[in-house]
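A.B. asks: got a structure for you, letters missing:
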């Protein structure tokens, strides 16, 4: 009998109460840890989207004034502050691609109205374009960073003239003449008479011609 009781207990089946014992109390159901409601005041209060957008717009305006005053380093700081205010209001492209269609989570942008979403994207485009413009004013230009900012703009607004032109300039100075010519020609379709675009197209075509000539001579 003792062995049977041990086997029952070891297999997870409780043994019946002994003679004379009352019915055993039923154990309460398990509650998963962390499943309770959060205590009041546990979550921190975040700024409202409208306030974040207002602050971002203010920093962007300050950056524009610094740019006009030729204080390019200060302008870069202001534009970065503006982007920091907007961080998290809209999901990144990677997050949008990774989110399944049946996701139960609420998108970050769900708390923004359509008008607010457009405002956020417009501020982001202006800031990245302006950051590229500031970098191009430096004595030693970081063309890799210029390219990065311009491509961010083009992901959101593929026909943006400034981003197309500056992408072409960046690729030219990075030595990727094929891509430079592509972006410069795309820019020319938007503004056919822009002298800077025309000049860089001519420079790029000269570089490509020289590269082609060297390849022929090496054969």
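C.D. replies: All right, it came through fine. Since the model is a prediction, treat every value here as computed from it, not as a measurement.
A.B. asks: CA only for contacts and neighbour counts going forward, please
C.D. replies: OK.
A.B. asks: Going along the chain, name the strands of this protein.
C.D. replies: Under the criterion DSSP state E, the chain carries no strands.
A.B. asks: how near is the residue nearest in space to the middle of it to residue 107?
C.D. replies: With distances taken as C-alpha atoms, centre = their mean, residue 92 lies nearest the centre of the chain, 4.0 Å away. Counting by C-alpha to C-alpha, to the nearest Å, the gap from residue 92 to residue 107 is 11 Å.
A.B. asks: and residue 80, what does it touch?
C.D. replies: Listed by C-alpha atoms under 8 Å, 6 or more residues apart in numbering, the contact partners of residue 80 are residue 127.
A.B. asks: distance of it from residue 194?
C.D. replies: Using C-alpha to C-alpha, residue 80 is found at 29 Å from residue 194.
A.B. asks: The residue nearest to residue 183 when sequence neighbours are not counted: neighbour count?
C.D. replies: Nearest residue to residue 183, sequence neighbours excluded (C-alpha to C-alpha, 6 or more residues apart in numbering): residue 168, at 4.9 Å. Burial of residue 168 is recorded as 30 neighbouring residues (other C-alpha atoms under 10 Å).
A.B. asks: try it against this one:
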């Protein structure tokens, strides 16, 4: 009589990298993450266009999660766990042998560009979504825009949305400078021109009020008699 052994349940932990795993396998898994991120971004855009702002925000966050850790130099061990390839104690020291991650230390240029495009698009769109909310978190908008501007200083959408947020936070001079940069890139954008005019008016009102205050202080002191 043959006794059949019960098969063990599948492991839920990330498998260790098998000996001989090639860079092609790693690149394929990386491309899967980028493609999935692009899909979530596209879904977010569709929800945004249909005015489902909350749903769009969720999709953009999901897209960013899929490309988290995909930086140009691949120095994050956690990424290998995310890919289900195990960790070899530092990517830069791995040679592709058993128990270690392949010696892939940089993303292909095409992948870097796609990751940057997805990330910038999601961050910019998240900023746009927040600005449409009933009680916008302007500081968060600025944070998202700053992340875009760190890699793309001339991004007009990020400059505009940051400028709008600075305006609503009453940082009029900073808002004006930011919006002025945006206008130099998108000269015909009516929204940029509108907020630029509003920021300029606020700055002029503040300057006029300060001038009046100082003038009043001067007139008061000049009429006082010497002791």
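C.D. replies: Done, it's in. Small disclaimer: the values here were computed from a predicted structure and weren't measured.
A.B. asks: Longest helix in the second structure, please.
C.D. replies: helix 190-223 (DSSP state H).
A.B. asks: thought the residue nearest to residue 183 of the first structure was touching residue 180?
C.D. replies: Yes - judged on C-alpha atoms under 8 Å, residue 168 of the first structure makes contact with residue 180 at a distance of 4.1 Å.
A.B. asks: which residue in the first structure lines up with residue 139 of the second structure?
C.D. replies: Aligned by TM-score structural alignment, residue 139 of the second structure pairs with residue 144 of the first structure.
A.B. asks: so who does that match touch?
C.D. replies: Shown in contact with residue 144 of the first structure (C-alpha under 8 Å, 6+ apart): 170, 174.
A.B. asks: If we use 7 Å, what do you get?
C.D. replies: By C-alpha atoms under 7 Å, 6 or more residues apart in numbering, the residues touching residue 144 of the first structure are residue 170.
A.B. asks: how far away is it from residue 108 of the first structure?
C.D. replies: Separation of residue 144 of the first structure from residue 108 of the first structure (C-alpha to C-alpha): 30 Å.
A.B. asks: Check residue 198 of the first structure too.
C.D. replies: To residue 108 of the first structure, residue 198 of the first structure is 42 Å away according to C-alpha to C-alpha.
A.B. asks: Looking at these two now, which is surrounded by more residues?
C.D. replies: Using other C-alpha under 10 Å, the more surrounded residue of residue 198 of the first structure and residue 108 is residue 198, with 17 against 13.
A.B. asks: With adjacent residues omitted, what lies nearest to the counterpart of the more buried one in the second structure?
C.D. replies: Residue 198 of the first structure maps onto residue 193 in the second structure, with residues paired by TM-score structural alignment. Spatial nearest neighbour of residue 193 of the second structure, chain neighbours left out: residue 183 (7.1 Å); criterion: C-alpha to C-alpha, 6+ apart.
A.B. asks: Check the contact between that neighbour and residue 191; I expect there is one.
C.D. replies: No - Residue 183 of the second structure lies out of contact with residue 191 (C-alpha atoms under 7 Å); the separation is 9.7 Å.
A.B. asks: These two: who's more crowded?
C.D. replies: Neighbours per residue, other C-alpha under 10 Å: of residue 183 of the second structure and residue 191, the larger number sits with residue 183, 20 against 13.
A.B. asks: Tell me the residue in the first structure aligned with the more buried one.
C.D. replies: Aligned partner of residue 183 of the second structure by TM-score structural alignment: residue 188.
A.B. asks: Translate residue 65 of the first structure into the numbering of the second structure.
C.D. replies: Per TM-score structural alignment, the equivalent position to residue 65 of the first structure in the second structure is residue 46.
A.B. asks: try residue 53 of the first structure
C.D. replies: Taking TM-score structural alignment for the superposition, residue 53 of the first structure sits opposite residue 34 in the second structure.
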